[in-house]
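S.K.: build the 3D model from these lines:
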Amino acid sequence: MSPAASLSTIGFDADDTLWQNEHFYRLTEQRFAALLADYAEPEQLSGRLLEAEKRNLQLYGFGIKGFTLSMIETAIELTAGRVSAATIGEILAAGREMLSHPVETLPLVRETLEQLAGSFHLVLITKGDLFDQERKLAQSGLGELFDAVEIVSDKNIATYERIFGRHGGPEHSMMVGNSLKSDIVPAIQAGSWGAYIPHDLTWVAERVEEPVGEPRFRRLGHIGELVGLVAEIAESRR
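M.R.: The predicted structure is shown next:
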């Protein structure tokens, strides 16, 4: 498949690509560490919490609800079942606050989407809790700029083959996101372009090596560079 195949569809990740997300997880984890300071050092607690999150992904999926349940499970394990009802209540309150936190759109997102809308078929492809992702999209005010919205339980090769298959074909599509593991590598393996935009905070479970040898892989400094990349790809077809 030629890396210069024409581009008609652009898929966008949401969390930490269009708006802040991991930042609120980190703040909540700090709050969680303070609650359990008598039982574990912050680094030890983070490790135990990460183990619980990975273990529970198949049960709860991605998102704040699964994160909250994993915090409760970790608290029970670390305290050998002695965690107080008041502490569990604090953990639940922290989860509720995350679910109601205002959406903070990242710089240059709206301007970039507005420049691409109309010329390309824009698809939001996000994973996680359905209600929470719908809430964030509505609050972001970006929904009108997308031609389609796909909220999925996970992102893998089959996900992109299926979604881009409905929206022009993988070979004519690009996925834009901050996660190499979920947004970029599987999209490229499905036959699409992958535009990687690193975020200062990325969950450790989403980190893999950059596919630097792939002709359809691009790394951008920020989302504002996407318009230029799309123009470059279009020029290469002439």
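
S.K.: can we go C-alpha only for contacts and neighbour counts from here?
M.R.: Will do.

S.K.: can you show me the helices along the protein?
M.R.: Secondary structure of the chain (DSSP state H): helices at 22-35, 42-60, 64-78, 85-100, 109-116, 130-140, 157-166, 185-189, 226-236.

S.K.: what lies in contact with the shortest one?
M.R.: Spelled out, it's helix 185-189. If you take CA atoms under 8 Å, 6 or more residues apart in numbering as the criterion, helix 185-189 is touched by 155-157, 160-161, 170, 174-175, 193-194, 211, 214, 216-217.

S.K.: and the fourth one, by the same measure?
M.R.: With CA under 8 Å, 6+ apart as the test, helix 85-100 has contacts from 24, 25, 28, 32, 35, 64, 65, 67, 68, 71, 72, 132.

S.K.: by how many degrees do that helix and helix 64-78 diverge?
M.R.: 160 degrees (axes from the mean of the first three to the mean of the last three CA atoms, to 10 degrees).

S.K.: one more: the last one?
M.R.: Helix 226-236 runs at 120 degrees relative to helix 64-78, counting by the same axes, to 10 degrees.

S.K.: mind giving me the packing neighbours of helix 226-236?
M.R.: Packing partners of helix 226-236 (3 or more CA pairs under 8 Å, 6 or more residues apart in numbering; DSSP states H and E): helix 109-116.

S.K.: then the fifth one?
M.R.: The helices and strands touching helix 109-116, judged by 3+ CA pairs under 8 Å, 6+ apart, are helix 226-236.

S.K.: please provide the structure for the following sequence as well, for comparison with the first:
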Amino acid sequence: MTALTQLTTIGFDADDTLWQNEQFFRLTEQRFADLLGDYGDHEVIARHLLEAERRNLALYGFGIKGFTLSMIETAIEVTAGKVPASVIQQILLAGREMLHHPIETLPQVAETLERLAGRFRLVMITKGDLFDQERKLAQSGLGDFFHAIEIVSGKDAATYARLFARHGDGPEAAMMVGNSLKSDVIPALDAGAWGIFVPHDLTWALEHAEEPVEAPRFRKLASIGELPELIGRL
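M.R.: Okay, the predicted model is just below:
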């Protein structure tokens, strides 16, 4: 596909593309580091936590539950097994609070989805815990804009090829919009779709990647509100 007139399907990431998410992880990480302040400064605790998350992704997947288990594992590790039960209790409480935080939709999201919903099939494609992602979507009020919702364990080129074939006319006639180069943009490009990068102020370290600036279907926007105009230009 060389002209965007053939575009039929647009995929949207959810966390930090449609609504705030990473800020709650950062706030909880700070709270966690404070709990373990006697065993290292914030940077040291955060480094141990990130390594635990990296190790556990294949076991626990993405989301708050895996993050909570990684915090518990880190607490045991940095205290050499001496972490008090009261600290474990505080970690579990922090995880529960994350699962109940109110949803804050990002600026221009609803307006953009409304402009595009009548012209294209919109599909939300997100990683994470099924129940938590469903909760956030319900609270966001954005569900009616989407033709389909796909909550997946991971995002790679095969995932996008399969989903864009299921909900559209294949990746060549599709576009993926998101804040993660690693999960949203690069694998969508590898599948043959357009990859639209909308950076967020906060991005998880494990989602960082180099911008694929040489890819002909890669575009970067300052805000999601620029998406309809971008589509009109391509």
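
S.K.: quick one: closest of the helices of the first structure to residue 205 of the first structure.
M.R.: Closest to residue 205 of the first structure of the helices of the first structure is helix 42-60 (CA to CA; 7.9 Å).

S.K.: by how much does the closest one deviate from the second structure on average?
M.R.: Helix 42-60 of the first structure differs from its equivalent in the second structure by a mean of 0.3 Å after superposition (mean CA distance after the TM-score superposition for the first structure).

S.K.: give me the contact list for that helix.
M.R.: 29, 30, 33, 66, 67, 70, 71, 73, 74, 205.

S.K.: Provide the aligned range in the second structure for it.
M.R.: The aligned range for helix 42-60 of the first structure in the second structure is 42-60, by TM-score structural alignment.

S.K.: how much space is there between the residue in the first structure sticking out farthest from the centre and residue 73 of the first structure?
M.R.: Residue farthest from the centre of the first structure, counting by CA atoms, centre = their mean, is residue 82 at 34.5 Å. Remark: distance between residue 82 of the first structure and residue 73 of the first structure (CA to CA, to the nearest Å) = 12 Å.

S.K.: tilt between the strand ranked longest in the first structure and helix 157-166?
M.R.: Longest strand of the first structure, by residue count under DSSP state E: strand 121-127. Counting by the same axes, to 10 degrees, strand 121-127 of the first structure lies at 160 degrees to helix 157-166.

S.K.: I'd like to know which elements strand 121-127 of the first structure is packed against.
M.R.: When contacts are defined as 3+ CA pairs under 8 Å, 6+ apart, strand 121-127 of the first structure packs onto strand 9-12, strand 148-152.

S.K.: closest to residue 107 of the first structure out of those?
M.R.: Counting by CA to CA, residue 107 of the first structure lies closest to strand 9-12 out of those; the figure is 15.0 Å.

S.K.: format the contacts of helix 85-100 of the first structure as JSON lines; extra columns: neighbour count and distance to residue 2 of the first structure.
M.R.: Formatted as JSON lines, the contacts of helix 85-100 of the first structure follow (neighbours: other CA atoms under 10 Å; distance: CA to CA, whole Å):
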{"residue": "24", "neighbour count": "14", "distance to residue 2 of the first structure": "40"}
{"residue": "25", "neighbour count": "18", "distance to residue 2 of the first structure": "40"}
{"residue": "28", "neighbour count": "20", "distance to residue 2 of the first structure": "45"}
{"residue": "32", "neighbour count": "22", "distance to residue 2 of the first structure": "49"}
{"residue": "35", "neighbour count": "16", "distance to residue 2 of the first structure": "54"}
{"residue": "64", "neighbour count": "20", "distance to residue 2 of the first structure": "40"}
{"residue": "65", "neighbour count": "19", "distance to residue 2 of the first structure": "42"}
{"residue": "67", "neighbour count": "24", "distance to residue 2 of the first structure": "41"}
{"residue": "68", "neighbour count": "22", "distance to residue 2 of the first structure": "44"}
{"residue": "71", "neighbour count": "27", "distance to residue 2 of the first structure": "46"}
{"residue": "72", "neighbour count": "21", "distance to residue 2 of the first structure": "49"}
{"residue": "132", "neighbour count": "16", "distance to residue 2 of the first structure": "38"}
